[in-house]
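Enquirer: All I have is the shape, not the residue letters:
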């Protein structure tokens, strides 16, 4: 797909492919049967299994859309900061790989501990890991975006004390919240799908994983999302604080300088509001919901019976 300028528009192409990705994932789960597992022994639960297949297909479609959103935001950020340093690319790659490893570790540990549902469909031993890989790929544009926001925030050469810098910091904060919400959404949907598979396994007359596993599963991913968010949030807070001290350093209080102190304090208060400084991430409902979305998905799945 090409933009008005005739160039390939990657974000648009990714988003357009979303419904086809959903249909392909459904076909994969429903009809692709090579690699048959020897112990597929479901004794019913066809409807519940169909719900899981439907849910996963919708999840894949949403994952692709969120990946496209990440690419759109990344392009917007690149237009704002178009002089990426070569060293930042390697640092970004290392960050993305590290976070993906953190995300995969709970899955690897769970598999080594025997934490898996009995097989209810053919090829379950490779289809489930493949779906997790798709979710991981969907996270890549969002992780790249968050790392680049961090790189911009910590690079002193990019910042001065102009109104444009205030607008840039506001943009970075908004983008961070959106990207974190999308990242949490991708993982939350994977957690909900895990709960649905557990329900399908139980309906098939097999012994599913304990309910607590889904909660632990969601909590572990919540910790990863929280760590990524705080990593970027702290860099933005530091940048805002430096801007504040450079523009509106608070004068020493004294009787002789009472008027200057009052004026300086007023300026700092107003500037802090513009820079969105000193916002406790635990009390920021939007950020808190984004970070906790995997755990919330796990709890809702448990309470909802999936």
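Expert: Thanks, I have it. What you are looking at is a predicted structure, and each value in this text was computed from that prediction instead of being measured.
Enquirer: from here on, contacts and neighbour counts on C-alpha atoms
Expert: OK.
Enquirer: Show me what counts as buried in the helix or strand residue 139 falls within.
Expert: Using DSSP states H and E, residue 139 falls within helix 124-154. For helix 124-154, the neighbour count (16 or more other Cα atoms under 10 Å) marks 124, 127, 131-132, 135-136, 138-154 as buried.
Enquirer: now swap in stretch 233-247 and tell me
Expert: Neighbour count says stretch 233-247 has 233, 235-237, 239-244, 247 buried, by 16+ other Cα under 10 Å.
Enquirer: Equivalent analysis for stretch 266-276, please.
Expert: By 16+ other Cα under 10 Å, the buried positions in stretch 266-276 come out as 267-268, 271-272, 275-276.
Enquirer: Next SSE downstream of the helix holding residue 139?
Expert: helix 163-203.
Enquirer: for the helix holding residue 139, the distance to its chain's centre please.
Expert: Computed by Cα atoms, centre = their mean, to the nearest Å, the separation of helix 124-154 from the middle of its chain amounts to 8 Å.
Enquirer: Show me what it is packed up against.
Expert: Where contact means 3 or more Cα pairs under 8 Å, 6 or more residues apart in numbering; DSSP states H and E, helix 124-154 is packed against helix 46-80, helix 86-112, helix 163-203, helix 211-247.
Enquirer: Now do the contacts for residue 302.
Expert: By Cα atoms under 8 Å, 6 or more residues apart in numbering, the residues touching residue 302 are 195, 211, 214-215.
Enquirer: next up, a second structure to put side by side with the first:
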């Protein structure tokens, strides 16, 4: 009986998953929209993606060397950040743009706040928003030899009609990895089947956004318009690959639904009522900042601990 009284330190429930395995599955899932982006926009897009990955990995490695910290590039989180940033760039971006963005995302958003698990927002999205604010013309230049008109979302914003099927297939202008809804969904299915993500956050995000568009979009129940809004921009990419980031999303099931709904409402507000045609990046970053508050109200009470009053919680 003595072996049953042995006491060990927590955690007492362990999983076979590691950070490296999870990041590897995310990389595999992202390869589908990234590969289509290279096919759609050419080899220059591949150069931008590889340059972004090289920058994020090198920045993390150099910072940890200078700060005499353990090397963590083997967990592949820096690769995921670089890949996400790369496919969130226009295919016309100059070489130095992913370098600046990669350094900012890893150094400022991730490492200066303690590294993986301590960052308060998604590093790739933080880098993208930094680039959009700092270099708006370069980050919104989607004119290529193949696509010379406005992006589908910009056309919708102007009241024009768009080809929804081309948007679903991906043969439109936009950033490298956001154009093909099919490629993004295939990559998302890989993550779902691998158990890396579930549908709580992306499902509630997409459904709440769709309802917002139906109610406030000015078109009522218009399947073509709704489909274009869902397939256009970075909605699918953000819902499945960025909103589900373990570090910056809630851990409770109720919190995940609330988080997804908040993202859907914010994206709808930015798209329908904002001056720009897109809003996914800013919606997810604002949602990241609200995660501590969401978790504060949705974390279950431990057995035996009485429920605190609102005054006690605020205190």
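Expert: Looks like it came in fine. Please read all numbers here as calculations on a predicted model, not as lab measurements.
Enquirer: TM-score of the superposition?
Expert: Here the superposed chains carry a TM-score of 0.32, computed using TM-score structural alignment, normalised by the length of the first structure; 151 aligned residues with a Cα RMSD of 5.8 Å.
Enquirer: Which one (most neighbours) among the contacts of residue 302 of the first structure?
Expert: Within the contacts of residue 302 of the first structure, neighbour counts (other Cα atoms under 10 Å) peak at residue 195, which reaches 28 neighbours.
Enquirer: so residue 222 of the first structure makes contact with residue 298?
Expert: No - taking Cα atoms under 8 Å as the definition, residue 222 of the first structure is not a contact partner of residue 298, at 10.1 Å.
Enquirer: for residue 275 of the first structure, what are its contacts?
Expert: By Cα under 8 Å, 6+ apart, the neighbours of residue 275 of the first structure are 166, 169-170, 240.
Enquirer: Repeat that for residue 62 of the first structure.
Expert: 18, 186 are the contacts of residue 62 of the first structure under Cα under 8 Å, 6+ apart.
Enquirer: How far off centre is the helix or strand in which residue 260 of the first structure is found?
Expert: Here residue 260 of the first structure sits within helix 258-275, counting by DSSP H and E. A distance of 36 Å separates the centroid of the chain from that of helix 258-275 of the first structure, by Cα atoms, centre = their mean.
Enquirer: re earlier: take the contacts of residue 302 of the first structure and lay them out in TSV including distance to residue 62 of the first structure.
Expert: Rendered in TSV, the data for the contacts of residue 302 of the first structure read as follows (distance: Cα to Cα, whole Å):
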residue	distance to residue 62 of the first structure
195	18
211	25
214	21
215	22
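Enquirer: nearest to residue 104 of the first structure, of these?
Expert: Proximity of the contacts of residue 302 of the first structure to residue 104 of the first structure (Cα to Cα) peaks at residue 214, which lies at 15.4 Å.
Enquirer: doesn't residue 300 make contact with that closest one?
Expert: No - judged on Cα under 8 Å, residue 214 of the first structure makes no contact with residue 300 at a distance of 10.4 Å.
Enquirer: nearest spatial neighbour of residue 172 of the first structure, skipping sequence neighbours?
Expert: residue 149 (6.3 Å; Cα to Cα, 6 or more residues apart in numbering).
Enquirer: check contacts around the one you found.
Expert: By Cα under 8 Å, 6+ apart, the neighbours of residue 149 of the first structure are 172, 176, 232.
Enquirer: can you rerun that using 10 Å?
Expert: Counting by Cα atoms under 10 Å, 6 or more residues apart in numbering, residue 149 of the first structure touches 74, 77, 81, 143, 169, 171-173, 175-176, 232-233, 235-236.
Enquirer: Equivalent analysis for residue 134 of the second structure, please.
Expert: Shown in contact with residue 134 of the second structure (Cα under 10 Å, 6+ apart): residue 128.
Enquirer: and the helix or strand where residue 290 of the second structure lies, what does it pack onto?
Expert: Assigned by DSSP H and E, residue 290 of the second structure belongs to helix 280-298. Counting contacts by 3 or more Cα pairs under 10 Å, 6 or more residues apart in numbering; DSSP states H and E, helix 280-298 of the second structure packs against helix 123-134, helix 235-237, helix 253-273.
Enquirer: one more time with 7 Å, if that's ok
Expert: When contacts are defined as 3 or more Cα pairs under 7 Å, 6 or more residues apart in numbering; DSSP states H and E, helix 280-298 of the second structure packs onto helix 253-273.
Enquirer: so where do the helices sit in the stretch 51-200 of the second structure?
Expert: Along the stretch 51-200 of the second structure, counting by DSSP state H, counting those that start in this stretch, helices occupy 77-87, 96-103, 123-134, 136-139, 152-157, 164-169, 181-193, 200-216.
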